[in-house]
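Visitor: sharing a model prediction with you, sequence too.
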Amino acid sequence: MPPRTSLPRRAAKSPTLRKLSVVIAIVLAYQIWLSVQAGGKVGPGVGADRDERGRFPVDVELGFAPERYHILRLQKHGRIAGTDGQVVHLRGVAPAGVDALAREYWIKHIEAPERGS
């Protein structure tokens, strides 16, 4: 009778499990990268001017003119108040919405709007 190999050793030899572990590692690395780069996108003063519901306005800067897809994605987190070139003005954004917006790879920067705008 041949010697029995352990389960971890057999799993390491399985091409399917190796491919699956590579895919899982890539997805985890991408999620970590999104979290790390999201920290530098939110400018100072975002969320300082909250209303009675705890929501606030933000200006979302993209690296390009927004298209329908981007506007629809931004509407999930607040009301669109207009656009100025590559900047989309959102109102009524919750703190969780800012976190979700910052994780979008196509968003360049999130700022508090200037007073009077």
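Guide: Good, I have the coordinates.
Visitor: going forward, measure contacts between C-alpha atoms and count neighbours the same way
Guide: Will do.
Visitor: for this structure, just list every one of the helices.
Guide: 7-13, 15-38, 68-75, 95-102 (DSSP state H).
Visitor: which one of these lies nearest to Pro44?
Guide: Nearest of these to Pro44, taken as C-alpha to C-alpha: helix 95-102 at 12.5 Å.
Visitor: what are the buried residues along that closest one?
Guide: For helix 95-102, the neighbour count (16 or more other C-alpha atoms under 10 Å) marks Pro95, Gly97, Val98, Asp99, Leu101, Ala102 as buried.
Visitor: could you tell me the angle between it and helix 15-38?
Guide: 110 degrees (axes from the mean of the first three to the mean of the last three C-alpha atoms, to 10 degrees).
Visitor: now helix 95-102, how far from the centre of its chain.
Guide: 7 Å (C-alpha atoms, centre = their mean, to the nearest Å).
Visitor: A further structure is provided below for comparison with the first:
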Amino acid sequence: MMRLRPPRPDARGPLLSLAAGALIVAALIWGPSAYGVVTAGGRIDPELRAATGPRDVTVRLTFRAEVFHVRELSRYGIFAGSPSDGVVHLARVPPPNLTALAQVYWVDAIEPRG
């Protein structure tokens, strides 16, 4: 007489769920930064790409800058004012910081000031 084996549970189901969950978490953590890096070239004015020394810039946002945003932007240069919603002026931003600033995903545009 042939004995039937009980069915083996499929171990791939839980592993696939775990992998999908890990992928979603990774996308949530690193997605905004990756988006910022990929789209940075379109945010910075061509005149600023060739900067050799510190520059005064206008940072344009698509929203009103809050205290958090001003603090974050101040990491790249000296805060020089926010004359209207969606505009922040930074002074003496060195070239490496211009590149890093362009990679901030919530920055819309970086233009030379004055």
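Guide: Yep, that arrived. Everything numeric here is computed off the predicted structure, so don't read it as measured data.
Visitor: so which of the helices of structure 1 gets nearest Gly45 of structure 1?
Guide: Closest to Gly45 of structure 1 of these, according to C-alpha to C-alpha: helix 95-102, at 12.3 Å.
Visitor: tell me which of the helices of structure 1 is the most buried.
Guide: helix 95-102 (a mean of 18; mean count of other C-alpha atoms under 10 Å).
Visitor: next up, the contacts around the residue nearest to Gly43 of structure 1 when sequence neighbours are not counted.
Guide: With C-alpha to C-alpha, 6 or more residues apart in numbering as the criterion, Gly43 of structure 1 has its nearest non-adjacent residue at 5.0 Å, and that residue is Glu111. By C-alpha atoms under 8 Å, 6 or more residues apart in numbering, Glu111 of structure 1 lies in contact with Val42, Gly43, Pro44, Gly45, Val46, Val58, Asp59, Val60, Glu61.
Visitor: can we see that at 6 Å?
Guide: Applying C-alpha atoms under 6 Å, 6 or more residues apart in numbering, we find Glu111 of structure 1 in contact with Gly43, Val46, Val58, Asp59.
Visitor: how many residues are close by the third one?
Guide: What that stands for is Val58 of structure 1. 26 (other C-alpha atoms under 10 Å).
Visitor: which non-adjacent residue is nearest it?
Guide: In space, Val58 of structure 1 is closest to Ala112, 4.8 Å off (C-alpha to C-alpha, 6+ apart).
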